[in-house]
Structure formats: C-alpha cells, structure tokens
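In: Give me a model of this one.
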Amino acid sequence: MRQKRYSSDLTDSQWEQIKRYFATGRRRKYDLRYHVLDAILYIVKTGTQWRMLPGEFARWRAAHYYFRRWREEGRIRCILSITCRSARRRAGRHGEPSALIVDCQSVPSTRAGGISSFDAFKKVNGRKRHIAARAQGLLWGLVVHAAGDHETQWALQLLAPVASRLDRVETVFADQAYQGLEETFDKKLDWTLEVVESDDDESGFSVDPKRWIVERTYGWFGGWRRLDREYERRVDSSETMVRFAMLRIALNRLD
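Out: Okay, here's the model as predicted:
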C-alpha cells in the first residue's frame, strides 16, 4: 500500500465493488489497485503526462501497459456498464434504463495528432464525444470521432452496441441535429426517436427538456483535467479515459 494518498484514489468500499473483475492468481511487482488503477485515475483527474507519474505509483510504462491492455480487452467498458446497473438499483430503479438521451460535445485537440477536423458550427478544431446517458447522467454509450463529422453519421455506431446490451430501451431523446433518423432508428434498432426542440421564444439561457441530462454529464467531465482537451492520439484511448472518469463517478453512487 502507498503511503501518500490522493483524492482521485479509489476508496476501500469502491474497490470492493470491482476487485473481482481484476482477480488473478499471478504474482505482480505492483498492486493493481494502489499502483495501477489509482495511477490511471490520477492521470485522468490531474491531466498529468504518463512520464510524470509520481514515484509512489507504478512506473509509467507499467501503468500504461495495463491501460492499453484494458482498453483492448474492453474491460473498463464492461465494468462501467455493470457499475451503472448497480448504481441504478441502489437508487431504487431497474438496472437498465427504458430511454436514453444522446448528444455531442466538441472538444479541441492538442498537437498529439490523430483523427480530428473542424466543427464549423461550434468553431472547434478537434473531436466530438458522442454519448448516450439517462436520468442519473451515467454513461451507457460513447464514441469519439472527428468534430467535423455530423451527428447523424455516427448515431447508429453509438447506439447499435448499446442496443445489444440493453433490452428495455424503447425511446431515444435528441436535439434537432438528429432529425431524419426516425425511420432508421425504428428499422435498425426498433427504438423511437423523439426530437426535443428548444423554446426559441425564451430569451437568454433556457434548460431544454431531457437534454439537460447530457449537459450535466459533460459538466462532470470538466472536473477531470485529462478530459479538458483531446490529448490522446487514438480515439479508443480517448474513450477509455472518459470511461475511467465515469467509472469513478458511478462508484461514488455506491460508496
């Protein structure tokens, strides 16, 4: 166990919730919780570079090795899905949502490279985080793509994997950017798409019905400095960084 602790570290009760998904009989030089998982959460929370990990964690190459391995396995995505179900049950809800809200967030890229383009509407050169959330704001679907790509180009890529995991979903709420996909959603997913329109009669800021949920989720991203911009060369690494942050947020609901 490390001597120094950080606010991004998992608590004992949070580790109890997920440690069985990391169970192994193999002996390691580093403890998966204290030296690896906490190291990755520290990077996502503080935005530091891998090579600048504090010495009490695993060596950065070891931490990055597990990050890549869990990214390729899809392990964090599976654990996040399980944890979101547990969080809903803890709140007295069914484990699976019956509706989803989808939206995009355009984020500027750094010089790290990788896929990116210019979003002419939001005047951002970078990528879009395309998410599907529900009432508690927890993440059920995520895909990262170039900012210049329209939402309709990636809606099915976002939701098709979600449809294979969730049986109760019947409705998807979205903004006007998704208009025209109603028939596609019905045929491909057997879901109903409901477009939520803004109240143009109101001056100044107004809260759109349903869609404020994803805006709140994007607000949570702001508390994780690694998510402030797109620092990752690979989009799947970017997605994994988001999932680590959301896993920690979901575990807070179970603490």
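In: drop to CA atoms for contacts and neighbour counts, all remaining ones
Out: OK.
In: In the protein, mark out all the strands, start to finish.
Out: Counting by DSSP state E, the chain has strands at residues 99-108, 117-119, 124-133, 139-146, 171-174, 192-195.
In: which one of the ones you listed lies closest to Glu182?
Out: Judged by Cα to Cα, the one of the strands of the chain that comes nearest to Glu182 is strand 192-195, at 5.3 Å.
In: which residue packs closest to Ala133, ignoring adjacent ones?
Out: Nearest residue to Ala133 in three dimensions, chain neighbours excluded: Leu139, at 4.9 Å (Cα to Cα, 6 or more residues apart in numbering).
In: okay, the strands of the chain in JSON lines with distance to Ala62 and mean neighbour count next?
Out: Below are the strands of the chain laid out as JSON lines (distance: least, Cα to Cα, whole Å; neighbours: other Cα atoms under 10 Å):
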{"stretch": "strand 99-108", "distance to Ala62": "29", "mean neighbour count": "22"}
{"stretch": "strand 117-119", "distance to Ala62": "32", "mean neighbour count": "18"}
{"stretch": "strand 124-133", "distance to Ala62": "28", "mean neighbour count": "23"}
{"stretch": "strand 139-146", "distance to Ala62": "26", "mean neighbour count": "23"}
{"stretch": "strand 171-174", "distance to Ala62": "40", "mean neighbour count": "20"}
{"stretch": "strand 192-195", "distance to Ala62": "44", "mean neighbour count": "19"}
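In: Please give the structure of this sequence too, so both can be compared:
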Amino acid sequence: MFGLGTEGIVKKYQTDLKTYIPPNMSHTAFDKNMKKNRYKDVICLDKTRVVLQNGESDYIHANHVKGDPFLNPFICTQGPMQITVNDFWIMIMQEKVSNIIMLCNVREEGKNKCFQYWPQDVGSSLTFGDVQIKCAEVDNSKDTTFVISVLQAENRNTRLTIKHLRWKEWPDKGVPSSVLAPFRILKIVRQSLNRATVVHCSAGIGRTGCIVAIEMALQQILSGKPLAY
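Out: Sure, this is the predicted structure:
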C-alpha cells in the first residue's frame, strides 16, 4: 500500500475500498429508507444499526460502536436532516445519551451539512415530536475551538441532561487547527461511563470516524493488551 504513493492510494480507495462491504454484512434497512439517508453512498449496516423502538419506523442512519477497548459506548451517526431530526431525538432519549459530539457546522462552504437540532442560547428551547430540549448553559470560555452546551431534554417518560460539544473549526476534508482538542473532548465524555456518546459530522464517517478511532487507539495503548484484530 505504501508503495502506491498518494495518488495511488486515492485511486485504490475510489475503485475498491469506497464500495467495500465486509462479508456477511447486509444493509437492507438503509436501502429501504433512502430518503432518510443524507448521502446515498454512505451505507448503514444492519448488524450494528440503532433500532428505534418508538419512531414512525425503526430506522435511523446510526450505528453502535462498543466493546473492548472502549470505556463507554459510542453511536456514530449522520448530521440530522429536517425529516430525521425527530428520529434523532427519539434515539437520544431511547439510548439515554449523555454526550453529543458535533464535528461539523450547520453550513459549510455554502452547503447545508446539518439541521439545527439543538437550542443555542441559554433559556431557549426547541421541540421535536414529543421531545422538548432546553439550553441550560453555554460555556465557550475554556477553549475557543469548541463550545460546550448543557441541554435538558425530556419527553413523557424520560428526562436527560446532555452535554453538547460542538467543534467549530474542523473543515470537511481538511485538517483541524488544534491537535489537542480531540483529547480534551474525549476526556470529557469519559466521565460518563456506561452511557452512550453520540458522535456526528455531516456524513458520520470521516471526522466522526477519526474521533472514535483516536479513542480506540488511546484505550488500546492504555490497556497494555496486544492487538487482537
């Protein structure tokens, strides 16, 4: 692989790896719910997908990532769209999510990347379906790279306090200016052991995958266990 050079690696990805699906993996729900997929070439596998229990359908483009070496489970998902934002909050309440890591902006380079699914100003609120979300606190003083909001979300059965961590300066298909920001963000979410953290960018694979891969590598190193992959 290293002998291919940069252009060769890109070509290899475009021709072989981009469309690769692991053996014995299906994506039937993805195929049946195309209007709920932000990108038609970003597949959601059936085996690990989040199954909604109380939505209009059981589908959302989101997948569980958990097990060794992670200390707490992750859910990787696409940026919510207007037609999927209700499903997004159904998932948050169902999975009792403690943190949401947002790695994109609502608009980037003049294009919509994510629907405005959370209230930004202290005291403001939004309602999606039967879930009401209120912004209780905003703290952007500690680090100019990301904004931490405390959201209170409730429906008829559940009330959650959620930390919303929005990384403002990671360009799509680019390199972030801060190399320490992911470590600060991951340190925060580790405080919520055994509760899920949702991670999303626009597609839910690029920037999202990087953050989860960093945590996986860190925990593997700290565990001292040999790789078993």
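In: Report the TM-score for the pair.
Out: Here the TM-score for the pair of chains, by TM-score structural alignment, normalised by the length of the second structure, is 0.36; 136 aligned residues with a Cα RMSD of 5.5 Å.
In: quick one: the residue nearest to Ala133 of the first structure from Ser117 of the first structure, how far?
Out: 25 Å (Cα to Cα, to the nearest Å).
In: same deal with Val172 of the first structure?
Out: Taking Cα to Cα, one finds Val172 of the first structure at 27 Å from Ser117 of the first structure.
In: Then Leu100 of the first structure?
Out: Per Cα to Cα, Leu100 of the first structure is found 27 Å from Ser117 of the first structure.
In: With Arg90 of the first structure instead?
Out: Arg90 of the first structure is 41 Å from Ser117 of the first structure, by Cα to Cα.
In: Kindly report the same for Thr192 of the first structure.
Out: Here Thr192 of the first structure is placed at a distance of 31 Å from Ser117 of the first structure (Cα to Cα).
In: returning to that earlier point: list the contacts for the residue nearest to Ala133 of the first structure?
Out: Cys84, Ile131, Ala132, Ala133, Met246 (Cα atoms under 8 Å, 6 or more residues apart in numbering).
In: who's in contact with the fourth one?
Out: The contact partners of Ala133 of the first structure, by Cα under 8 Å, 6+ apart, come to Leu100, Ile101, Val102, Leu139, Trp140, Gly141, Ile213, Val214.
In: do that again at 7 Å, thanks
Out: Leu100, Ile101, Val102, Leu139, Trp140, Val214 (Cα atoms under 7 Å, 6 or more residues apart in numbering).
In: Can you get me a residue count around Val85 of the second structure?
Out: Val85 of the second structure has 20 neighbours, counted by other Cα atoms under 10 Å.
In: cool, and Gly219 of the first structure?
Out: That count, for Gly219 of the first structure with other Cα under 10 Å as the rule, works out to 11.
In: Ser223 of the second structure now?
Out: 12.
In: buried set for the top helix by length along the second structure?
Out: When the second structure is parsed with DSSP state H, its longest helix is helix 206-223. By 16 or more other Cα atoms under 10 Å, the buried positions in helix 206-223 of the second structure come out as Arg207, Thr208, Ile211, Val212, Glu215, Met216, Gln219, Gln220.
In: Can you tell me the closest non-neighbouring residue to the third one?
Out: Leaving aside its sequence neighbours, Ile211 of the second structure sits nearest to Pro182 (Cα to Cα, 6+ apart; 6.7 Å).
In: follow-up on the earlier one: and the buried residues of helix 206-223 of the second structure as CSV, adding distance to Lys134 of the second structure?
Out: Below are those laid out as CSV (distance: Cα to Cα, whole Å):
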residue, distance to Lys134 of the second structure
Arg207, 27
Thr208, 25
Ile211, 27
Val212, 27
Glu215, 29
Met216, 32
Gln219, 33
Gln220, 37
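In: what's the most distant pair in those residues?
Out: Arg207 and Gln220 (20.0 Å).
In: how much space between Glu7 of the second structure and Pro182 of the second structure?
Out: 28 Å.
In: neighbour count winner among those two?
Out: Pro182 (18 against 9).
In: mind checking the SS state of the more buried one?
Out: Here Pro182 of the second structure takes the helix state, with states given by DSSP: H, G, I helix; E, B strand; the rest coil.
In: repeat for Ala136 of the second structure
Out: strand.
In: neighbours around it, how many?
Out: 18.
In: can you redo the strands of the first structure as CSV with distance to Leu251 of the first structure?
Out: Below are the strands of the first structure laid out as CSV (distance: least, Cα to Cα, whole Å):
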stretch, distance to Leu251 of the first structure
strand 99-108, 21
strand 117-119, 33
strand 124-133, 16
strand 139-146, 12
strand 171-174, 25
strand 192-195, 30
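In: Identify whichever of the ones you listed lies nearest to Phe185 of the first structure.
Out: Nearest of the strands of the first structure (Cα to Cα): strand 192-195, 6.5 Å.
In: I figured Ser149 of the second structure was touching Lys134, is that so?
Out: No: the criterion here is Cα atoms under 7 Å, and Ser149 of the second structure misses it with Lys134 at 10.2 Å.
In: what about Phe173 of the first structure, distance to Glu239 of the first structure?
Out: 22 Å.
In: Please apply the same query to Asp119 of the first structure.
Out: As for Asp119 of the first structure, its distance to Glu239 of the first structure is 19 Å (criterion: Cα to Cα).
In: ok, now Cys104 of the first structure?
Out: For Cys104 of the first structure, the distance to Glu239 of the first structure equals 13 Å [Cα to Cα].
In: same check, this time on Glu151 of the first structure
Out: For Glu151 of the first structure, the distance to Glu239 of the first structure equals 17 Å [Cα to Cα].
In: Please apply the same query to Glu16 of the first structure.
Out: Relative to Glu239 of the first structure, Glu16 of the first structure is positioned 24 Å away (Cα to Cα).
In: ditto for Arg90 of the first structure
Out: Separation of Arg90 of the first structure from Glu239 of the first structure (Cα to Cα): 26 Å.
In: And those two? Which one has more around it.
Out: More crowded of Arg90 of the first structure and Glu239, by other Cα under 10 Å: Glu239, with 20 against 13.
In: Go through the first structure and flag its longest helix.
Out: helix 235-254.
In: Point out the other elements, helices or strands, that it touches.
Out: helix 38-46, helix 75-90, strand 139-146 (3 or more Cα pairs under 7 Å, 6 or more residues apart in numbering; DSSP states H and E).
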